[in-house]
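Student: prediction below, plus the sequence it came from.
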Amino acid sequence: MELSEMLFLGGFVVFIAAILLLDMFVIDKKAHEVSIREAGTWTAVWIALALLFSVFLWFHGDMVHGIENFSDLQAVASRYASHLKLNPDDFESSLQQYRHYMTVSYISGYLIEKTLSVDNLFVMMMIFTSFGVGKNEYQHVLNWGILGAIVLRFVFIFLGAAIISRFDWVLLVFGAVLVYSGVKMYLNRNKKEEMDVEKHPLVRLLSKTGRIHPQFEGDKFFIRRAGRLLFTPLFVTVLVIEFSDLIFAFDSIPAVFSVSLDPYVVFFSNIFAILGLRAMFFLLAAIADRFRYLKLGVCVLLVFIGVKMLIHEFFEIDAISSLVFIVSVLVVSIGASLVVKRQTV
């Protein structure tokens, strides 16, 4: 990792940390049940921030890698976008081409992560219901869940990038996993997901310690009884959500690598998608029944992305075509949900 990349990444992480701290300890300090209007407003705010970052990449994306001359550009492109035809006699045009490629890849990755997150949000709803978490505490749990998800994404993405750079055949494994996940999701699309809390492996592991407190204590994660530190059900809920996100990451991160091998672009798109998950959760919880075809769209996207990774050695689906397909799937699945009368999908 170059010094310029480390500095930019460090600045980005500080910026994101500042936003999260402001959100967690100032804006949403008081626990409350989030309304549809509030959720919609914050969803729009997070989307606007993500789009503003895409504007930055469009005009100044080279700052991420500290590109100052054609040699720098060629070195970066050879690692992450070897298919681009750069002109050594026109540095500015070549630089602009790479910036635009970064931007399109970022937007595609953002949309993929957002779309795939829908299935994870349904799992979160199931976890809250299974643990009997009060609606006033949803926000508190999701705050820490999202913070943990960001840390996991950082580790997974840069570790994944390092593995791919050494063993490019891993992309074929990722592709096969995504096709399998898409087909499996389609076959199980009408099954009602349920969770037996006591049989969850993480709960069983914590139960063996004898440190799980049997009831909620407001928004507290820990409580001390007879000199012993105990985990409240709220803390266990956070851990289970993190566990589910860990499993979800095995699909979502390889999917974003299908549109860009640049770990920074993958990381940025993931983080901006995750930041809006909490607001999206409350919005989706209220209108989930209206978008019954969205899960079918997720299945299609997983299969498409998996196939794209499997055939990349023989046929390259360019970034613009991928973005058009992703947007088309979203528009069709959402449009069908609003227009077609309810029936078994």
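Tutor: Arrived safely, thanks for sending.
Student: CA atoms for contacts and neighbours, from now on please.
Tutor: OK.
Student: now do the same contact list for F128.
Tutor: Y138, T237 (CA atoms under 8 Å, 6 or more residues apart in numbering).
Student: from I274, how far out is it?
Tutor: 18 Å (CA to CA, to the nearest Å).
Student: ditto for T41
Tutor: From T41 over to I274 the distance is 16 Å, taken as CA to CA.
Student: point me to the residue sitting farthest from the middle of this structure.
Tutor: Distance from the centre of the chain peaks at A226, with 41.1 Å (CA atoms, centre = their mean).
Student: contacts only, for that residue.
Tutor: For A226, the contact set (CA under 8 Å, 6+ apart) is empty.
Student: tell me where the stretch 101-250 of the chain has helices.
Tutor: Here the stretch 101-250 of the chain has its helices, by DSSP state H, counting those that start in this stretch, at 135-166, 170-187, 201-207, 233-257.
Student: in the last one, what's buried?
Tutor: This means helix 233-257. 233-243, 245-246, 248-249, 251-257 (16 or more other CA atoms under 10 Å).
Student: try this one side by side with the last:
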Amino acid sequence: MELTSLFLGKPVWLWAIFLALVLVLLVLDLGVLNRGQREIGVRKSLLLSAFYIGIGLAFGGFVWAQLGQQSAVEYWTGFVVEKSLAMDNVFVIATIFGFFAVPRHLQHRVLFWGILGVIVLRAIMIGFGAALVQRYEWVLLVFAVFLIFTGIKMLWSGHEDEGDLSQNRALRWMQRHLRVTDGFVGNRFFVRQPGRSGKLQLFVTPLFLALIVIEFADLVFAVDSVPAIFAITTDPYLVYTSNIFAILGLRALYFALAAILHRFAYLKPALAALLIFIGGKVIVAEILGIEKVPPMISLAVTFAILAAGVIVSLVKTAPGHDAALKKDEAAERLAGKAVGQQGNPVN
């Protein structure tokens, strides 16, 4: 295949540059930055997260140079949206690691292989979605309605929909049908050890179960994130590159934020509002008979919604904020009690 020939509407050499960059980042991540089983500290995680975000944003400049301003803005909007939705994924990953009691120094191995699986799964889902949109344009309206429904559901349910992992169907199936070791065996996913018959048999470790549950969790998140990016742009190249660059930094983002997830308590309503906005603008564009809402407006509104969610979260969860609220509530109760006592006649 010649590098100038087209694949999914873009020259093969554009895809080759993107895939080569992703491969370099994965090799760097596994072979250089996180060699061995050392625990990843918060400082290192913050630096790595900033590095991945910088690479993702810089790739938008490459898109601008090759495909123009509109494509670059659509890429950046998709990147910001996917990075923000990945925050919700971080909450779930923390829950999964807590459920399996995965030691911190083993978590980076699970996340690395989990991200590799995500890259493949997203490629399949995005390819399928692109084929649907190209063949049936009305599918975008279905995506839009689904996003609005999902956003309203998120606003209504809050954190109540996180569920009990012990009731997860995939996990229960694996526990019934696979031989699972009683504990972790180093950083291994599989191990051979004597079974009930005394012969060596293949066992999976709890680390492998955690990996599979994380992959299933990403499938669930992809049901939201893939329609969200297609509502921003239908260009498969922009959809896939923005998705993958947002996901590549997920591991570093997790270790950077795992200890302070409680500080983002109000981010979920912001993500819900973002999904409603993304779905709503597709429907509004259809009603008004225009091709789409201008990309710069989408990017500006996206930033505004997310910034509001982050700022409110940081203010509401500040260390002294709860104490101040409790003090004010106590003062109000005392004031109310005093007023009540003054209003009661003394017999």
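Tutor: Done, it's in. Not measured: the values here are computed from a predicted model.
Student: superposed, what's their TM-score?
Tutor: TM-score for the superposed pair, counting by TM-score structural alignment, normalised by the length of the first structure: 0.84. Supporting figures: 306 aligned residues with a CA RMSD of 1.9 Å.
Student: rewinding a little: which one, of the helices of the stretch 101-250 of the first structure, ends up nearest to M309 of the first structure?
Tutor: helix 170-187 (4.9 Å; CA to CA).
Student: residues in the second structure matched by that closest one, start to end?
Tutor: Aligned using TM-score structural alignment, helix 170-187 of the first structure spans residues 139-156 in the second structure.
Student: mean deviation, that stretch versus the first structure?
Tutor: Average distance, stretch 139-156 of the second structure versus aligned residues of the first structure after superposition (mean CA distance after the TM-score superposition for the first structure): 1.1 Å.
Student: can you mark which positions in that stretch are buried?
Tutor: 139-141, 143-152, 154-155.
Student: swap in stretch 112-130 of the first structure?
Tutor: Buried, per 16+ other CA under 10 Å, within stretch 112-130 of the first structure: 112-118, 120-121, 123-125, 127-128.
Student: the closest residue to E316 of the first structure other than its chain neighbours: neighbouring residues, count only.
Tutor: Distances taken as CA to CA, 6 or more residues apart in numbering put K308 closest to E316 of the first structure, at 7.7 Å, once the chain neighbours are dropped. When neighbours are counted by other CA atoms under 10 Å, K308 of the first structure registers 24.
Student: go on, the one 5 residues further on?
Tutor: Per other CA under 10 Å, the neighbour tally for E313 of the first structure reads 9.
Student: that one -> the second structure?
Tutor: By TM-score structural alignment, E313 of the first structure lines up with E286.
Student: what do you get for L21 of the first structure?
Tutor: For L21 of the first structure, the aligned position in the second structure is V27, judged by TM-score structural alignment.
Student: tell me how many other residues crowd its match.
Tutor: V27 of the second structure: 12 neighbours (other CA under 10 Å).
Student: is it part of a helix or strand, or is it coil?
Tutor: helix (DSSP: H, G, I helix; E, B strand; the rest coil).
Student: and the strands in the second structure?
Tutor: 6-7, 10-11, 190-194, 200-204 (DSSP state E).
Student: how far apart are the last one and its match in the first structure?
Tutor: Its match in the first structure and strand 200-204 of the second structure itself, once the structures are fitted together, sit a mean 1.6 Å apart by mean CA distance after the TM-score superposition for the first structure.
Student: list the helices and strands that strand packs on?
Tutor: strand 190-194 (3 or more CA pairs under 8 Å, 6 or more residues apart in numbering; DSSP states H and E).
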